[in-house]
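S.K.: Return atomic coordinates for the entry below.
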Amino acid sequence: MEIINFFLDEQIDDKKKKRIKELSKTLKKVGVEMQIYESESGMQMLAVEVDLMKTNTVIEQHSRNAGRKKKAQRLGCITPQEFLQKVEENGVDRVAEEYDISRRTVYRRIKLAKEAEEELFWNE
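M.R.: Purely as a prediction, here's the structure:
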């Protein structure tokens, strides 16, 4: 639990207190609580308490893994040179069928493999 205190320059009226309370109710769902305290001298302070474990849990649960998955990621397990050799031996059609990718993707990968020269990994 982490607590952050903000000292307020101006007095918070009842309308603003109500809005802060509503915001606090919403943020409580993700592990954040807010309260307004008033000291003996009349200074007001906004205390924000953050439950980092709950916040991280909410973030993990709501993170999206959206988008179309790349079929060509399967090519990452061979070096660019091995890919070029496979294309030379088997041809574009056969390689496209083997990796379940389009001919166009094979040609794009050939271009990337030639640019990679002696590197061990694909440049993407």
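S.K.: Could you use CA atoms for every contact and neighbour count after this?
M.R.: OK.
S.K.: what packs against the helix or strand hosting M45?
M.R.: Taking DSSP states H and E as the definition, M45 sits inside strand 44-50. Counting by 3 or more C-alpha pairs under 8 Å, 6 or more residues apart in numbering; DSSP states H and E, the packing neighbours recorded for strand 44-50 are strand 2-8, strand 32-38.
S.K.: just the angle between it and strand 2-8, please?
M.R.: With axes from the mean of the first three to the mean of the last three C-alpha atoms, to 10 degrees applied, the angle from strand 44-50 to strand 2-8 works out at 160 degrees.
S.K.: Can you name the element that comes right after strand 44-50?
M.R.: helix 52-62.
S.K.: so after that following helix, what's the next helix or strand?
M.R.: Later in the chain than helix 52-62, the nearest helix or strand by DSSP H and E is helix 80-90.
S.K.: Return the set of buried residues in that following helix.
M.R.: Across helix 80-90, burial judged by 16 or more other C-alpha atoms under 10 Å covers 80-81, 83-84, 87.
S.K.: same for that helix, what does it pack against?
M.R.: helix 103-116.
S.K.: now, which of the buried residues of helix 80-90 sits nearest T55?
M.R.: Ranked by distance to T55 (C-alpha to C-alpha), the buried residues of helix 80-90 are led by P80 at 41.9 Å.
S.K.: Also this sequence, please, to line up against the first:
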Amino acid sequence: MDTRFPDLRQYGGAEAFLRACKPNTVLEMFTGKWNGLVMGALLDGPRRFNELRRMLDGITQKMLSQTLRTLERDGLASRTVYPTIPPRVDYELTDLGRSAIGVLQAIGAWAGEHADEVIAAREAYDTKAQEPVRSV
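M.R.: Reported below is the predicted structural model:
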């Protein structure tokens, strides 16, 4: 067993709720705003950096660079540099990255189906939060 991720279930702790739980460290890649969008943009095949930047409305050059580096580090995307002048660099999903697309599509489908409900709940919460506190 990996000593960085001790199994605390024997002490009554649910491993899934532990900060160092292996699956939780991997789930972090789905919680960033741009990771899933960049992966979706790479779904149809290799793309160049500026092509991705044009596709992803609102992403900065710095954020796209960071996201691509993270996806490459996690084994979800690969970077290929071609020896041309200027150098050509393509990014594409790896087999591991393509295997995660179903999860991202399910999250996207759920978000599309429930967006109105979530937005209404936010608005109701914000309205209630602006009301003065009443003593009980």
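S.K.: Can you pull the TM-score for these?
M.R.: The TM-score (TM-score structural alignment, normalised by the length of structure 1) is 0.28; 60 aligned residues with a C-alpha RMSD of 4.5 Å.
S.K.: Direction-wise, compare the strand holding M45 of structure 1 with strand 32-38 and give the angle.
M.R.: 160 degrees.
S.K.: Can you report how many residues neighbour M53 of structure 1?
M.R.: 12 (other C-alpha atoms under 10 Å).
S.K.: got the residue ranges for the strands in structure 2?
M.R.: Counting by DSSP state E, structure 2 has strands at residues 47-48, 77-82, 88-93.
S.K.: re the thing from before, pick the most deeply packed of the helices and strands packed on strand 44-50 of structure 1.
M.R.: strand 32-38 (a mean of 17; mean count of other C-alpha atoms under 10 Å).
S.K.: just checking, what packs against it?
M.R.: For strand 32-38 of structure 1, the packing partners by 3+ C-alpha pairs under 8 Å, 6+ apart come out as helix 14-27, strand 44-50.
S.K.: Make TSV out of those and add distance to E2 of structure 1 and mean neighbour count.
M.R.: Below are these laid out as TSV (distance: least, C-alpha to C-alpha, whole Å; neighbours: other C-alpha atoms under 10 Å):
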stretch	distance to E2 of structure 1	mean neighbour count
helix 14-27	15	13
strand 44-50	5	17
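S.K.: quick one: which of these is nearest I4 of structure 1?
M.R.: Between those, strand 44-50 lies closest to I4 of structure 1; by C-alpha to C-alpha that is 5.1 Å.
S.K.: Next, the angle helix 14-27 makes with that closest one.
M.R.: Using the same axes, to 10 degrees: strand 44-50 of structure 1 against helix 14-27 is 10 degrees.
S.K.: sorry, back to before: mind putting the buried residues of helix 80-90 of structure 1 in TSV, distance to E22 of structure 1 included?
M.R.: Converted to TSV, the buried residues of helix 80-90 of structure 1 look like this (distance: C-alpha to C-alpha, whole Å):
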residue	distance to E22 of structure 1
P80	57
Q81	60
F83	59
L84	61
V87	63
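S.K.: Looking at those residues, which is nearest E115 of structure 1?
M.R.: The closest of the buried residues of helix 80-90 of structure 1, once distances to E115 of structure 1 are taken by C-alpha to C-alpha, is P80, at 9.2 Å.
S.K.: Return the distance of that closest one relative to K86 of structure 1.
M.R.: Counting by C-alpha to C-alpha, to the nearest Å, the separation of P80 of structure 1 from K86 of structure 1 is 10 Å.
S.K.: before we move on, what about R19 of structure 1?
M.R.: From R19 of structure 1 to K86 of structure 1 the distance is 65 Å (C-alpha to C-alpha).
S.K.: Spatially nearest residue to Y91 of structure 2, not counting backbone neighbours?
M.R.: R79 (4.7 Å; C-alpha to C-alpha, 6 or more residues apart in numbering).
S.K.: circling back to that earlier point, dump the helices and strands packed on strand 44-50 of structure 1 to a markdown table, plus distance to E49 of structure 1.
M.R.: Converted to a markdown table, those look like this (distance: least, C-alpha to C-alpha, whole Å):
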| stretch | distance to E49 of structure 1 |
| --- | --- |
| strand 2-8 | 4 |
| strand 32-38 | 5 |
